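>>> turn this into a model:
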Amino acid sequence: MMTFVLGGGCFWCLDALYQKTRGVTDVISGYTGGHTPDPDYDAVCTGTTGHAEVVAVTFDESIIPAEVILDMFFVSHDPTTLNRQGYDVGTQYRSSMFYQDTEQKELFERSVERNQESWSAPIVTEVSRLPRFHLAEEWHNNFYAKHPEQGYCQVIINPKLAKARKYYAQWLIE
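Down below sits the predicted model:
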């Protein structure tokens, strides 16, 4: 098993995608990359804690390659916008990848290079060492599955899932 900590805007979007991905065994929403010792959602939303909304994605490499998990990440958000994903603006929504060791750092850097050819603007995804991972409040986990009728899910998450399905249907569970 391998775990990647990834931020692509609101963690609900990545959670929704990876919850539907073959070989993924766990997706946990959280916060990392900031300077506040014990962040919570309200504090992170102010944009003053330095933390990014992220998910820790644990997957079985014998079922899904690490490169596919990372390529799905780059399809599911716009990695060329600094501190913004659609209407979500602030450092907490930055595109980010937090590595746990040198192997992950190299894997992340190669994925940025590989995916750059799909974007006309430069990818600005932060690649940093993983500091402490803070669990988000439980209600953030599996948000899309619990609230598919919610407006954010309908307007923001559904189009992202449709885009991922276009490129990665063979890896998604319906």
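>>> every contact and neighbour count from this point should use C-alpha atoms.
Noted.
>>> this protein: strands as residue ranges?
Along the chain, the stretches classed as strands by DSSP state E are 2-8, 24-32, 52-59, 84-85, 88-89, 95-99, 126-129, 134-135.
>>> and the biggest helix by length in the chain, what's buried?
Criterion DSSP state H: the longest helix present in the chain is helix 102-116. By 16 or more other C-alpha atoms under 10 Å, the buried positions in helix 102-116 come out as 104-105, 108, 111-112, 115-116.
>>> same deal with stretch 83-96?
For stretch 83-96, burial by neighbour count (16+ other C-alpha under 10 Å) applies to 83-85, 89-96.
>>> which one among those gets closest to residue 166?
Ranked by distance to residue 166 (C-alpha to C-alpha), the buried residues of stretch 83-96 are led by residue 85 at 20.2 Å.
>>> can you count the residues close to residue 18?
Residues lying near residue 18 (other C-alpha atoms under 10 Å) number 27.
>>> isn't it right next to residue 27, touching?
Yes - Residue 18 lies in contact with residue 27 (C-alpha atoms under 8 Å); the separation is 6.8 Å.
>>> now the other sequence, so there's something to compare against:
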Amino acid sequence: MQSFVLGGGCFWCIDAVYRNFQGIQESTCGYTGGHTENPDYRSVCSGTTGHVEVDRVVFDESVIPAETVLDIFFTSHDPTSWDRQGADVGSQYRSALYYENEEQKQLFEAAKERAEKLWGKEIVTVIEPLEKFWEAEDYHQNYYANNPFAGYCQAIINPKISKARQNYSEYLRG
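Prediction:
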């Protein structure tokens, strides 16, 4: 098993997208990249902690390749937008990849290069070492499945899920 810590805007979106694919063993919303201990949603949303909303995705590479996991990431959000995803604005929504070792860093850099070709413009996704992952509050975990009819889920998350499902249909859960 391998895990990636990915920031692509609202963590509810990233979490909801990855839960559709075979080989994804765990998806956990959390925070990283900041300068405060024990961040919570309110403090992260204030923009004063430096933390990013992220998702830790644990996957089985014998089922879904690491490159595909990263390509799904770059497909399911706008990596050309600095500190913003749609109406979600602030540094906590920046596009970011947090690596645990040199191998992951190289995978992330290669995925970013692939994404630049796909998007046809500069990718602003930052690639930084993972210092500490703080798990988000329980009500953020699997938010989409627990609130499928919420306006945010319908308007923002559903299109991201549809796009990822369409582009990576061979990896969809049965």
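>>> turn the buried residues of helix 102-116 of structure 1 into CSV, columns for distance to residue 14 of structure 1.
Below are the buried residues of helix 102-116 of structure 1 laid out as CSV (distance: C-alpha to C-alpha, whole Å):
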residue, distance to residue 14 of structure 1
104, 19
105, 20
108, 17
111, 17
112, 17
115, 17
116, 20
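>>> and those, which two are furthest apart?
104 and 116, at 18.2 Å, using C-alpha to C-alpha across the buried residues of helix 102-116 of structure 1.
>>> and the corresponding residue of structure 2 for residue 2 of structure 1, how many neighbours?
Under the alignment defined by TM-score structural alignment, residue 2 of structure 1 is paired with residue 2 of structure 2. If you count neighbours by other C-alpha under 10 Å, residue 2 of structure 2 ends up with 12.
>>> one more: residue 148 of structure 2?
By other C-alpha under 10 Å, 13 other residues sit near residue 148 of structure 2.
>>> that one -> structure 1?
Using TM-score structural alignment, the equivalent of residue 148 of structure 2 in structure 1 is residue 148.
>>> nearest residue to that match in space, ignoring adjacent ones along the chain?
On the basis of C-alpha to C-alpha, 6 or more residues apart in numbering, the spatially nearest residue to residue 148 of structure 1 that is not a chain neighbour turns out to be residue 154, at 6.9 Å.
>>> ok, residue 62 of structure 2 next?
Of all residues not flanking residue 62 of structure 2 in the chain, residue 23 sits nearest, at 7.8 Å (C-alpha to C-alpha, 6+ apart).
>>> wait, the one you found touches residue 59, no?
Yes - at 5.3 Å, residue 23 of structure 2 and residue 59 qualify as touching, with contact defined as C-alpha under 8 Å.
>>> which non-adjacent residue is nearest residue 70 of structure 1?
Counting by C-alpha to C-alpha, 6+ apart, the residue nearest residue 70 of structure 1 is residue 111, at 6.5 Å.
>>> how about the contacts made by the one you found?
67, 70-71 (C-alpha atoms under 8 Å, 6 or more residues apart in numbering).
>>> swap in 10 Å and give it another go.
Remark: with contacts taken as C-alpha atoms under 10 Å, 6 or more residues apart in numbering, residue 111 of structure 1 is in contact with 66-71, 73-74, 105.
>>> and those, which is closest to residue 12 of structure 1?
Sorting the contacts of residue 111 of structure 1 by distance to residue 12 of structure 1 puts residue 73 at the head of the list, at 13.0 Å, by C-alpha to C-alpha.
>>> residue in structure 2 matching the closest one?
Aligned counterpart of residue 73 of structure 1 in structure 2: residue 73 (TM-score structural alignment).
>>> burial count for that match?
Other residues within reach of residue 73 of structure 2 by the criterion other C-alpha under 10 Å amount to 23.
>>> likewise residue 155 of structure 2?
For residue 155 of structure 2, the count of nearby residues is 11 (other C-alpha under 10 Å).
>>> how about residue 67 of structure 2?
15.
>>> and it, how close does it get to residue 86 of structure 2?
As defined by C-alpha to C-alpha, to the nearest Å, residue 67 of structure 2 lies at a distance of 25 Å from residue 86 of structure 2.
>>> circling back: which residues do residue 18 and residue 27 of structure 1 both contact?
55-59, 142.
>>> most neighbours among those residues, which one?
residue 55 leads those on contacts (other C-alpha under 10 Å) with 31 neighbours.
>>> once you drop chain neighbours, what's closest to it?
Distances taken as C-alpha to C-alpha, 6+ apart put residue 29 closest to residue 55 of structure 1, at 4.4 Å, once the chain neighbours are dropped.
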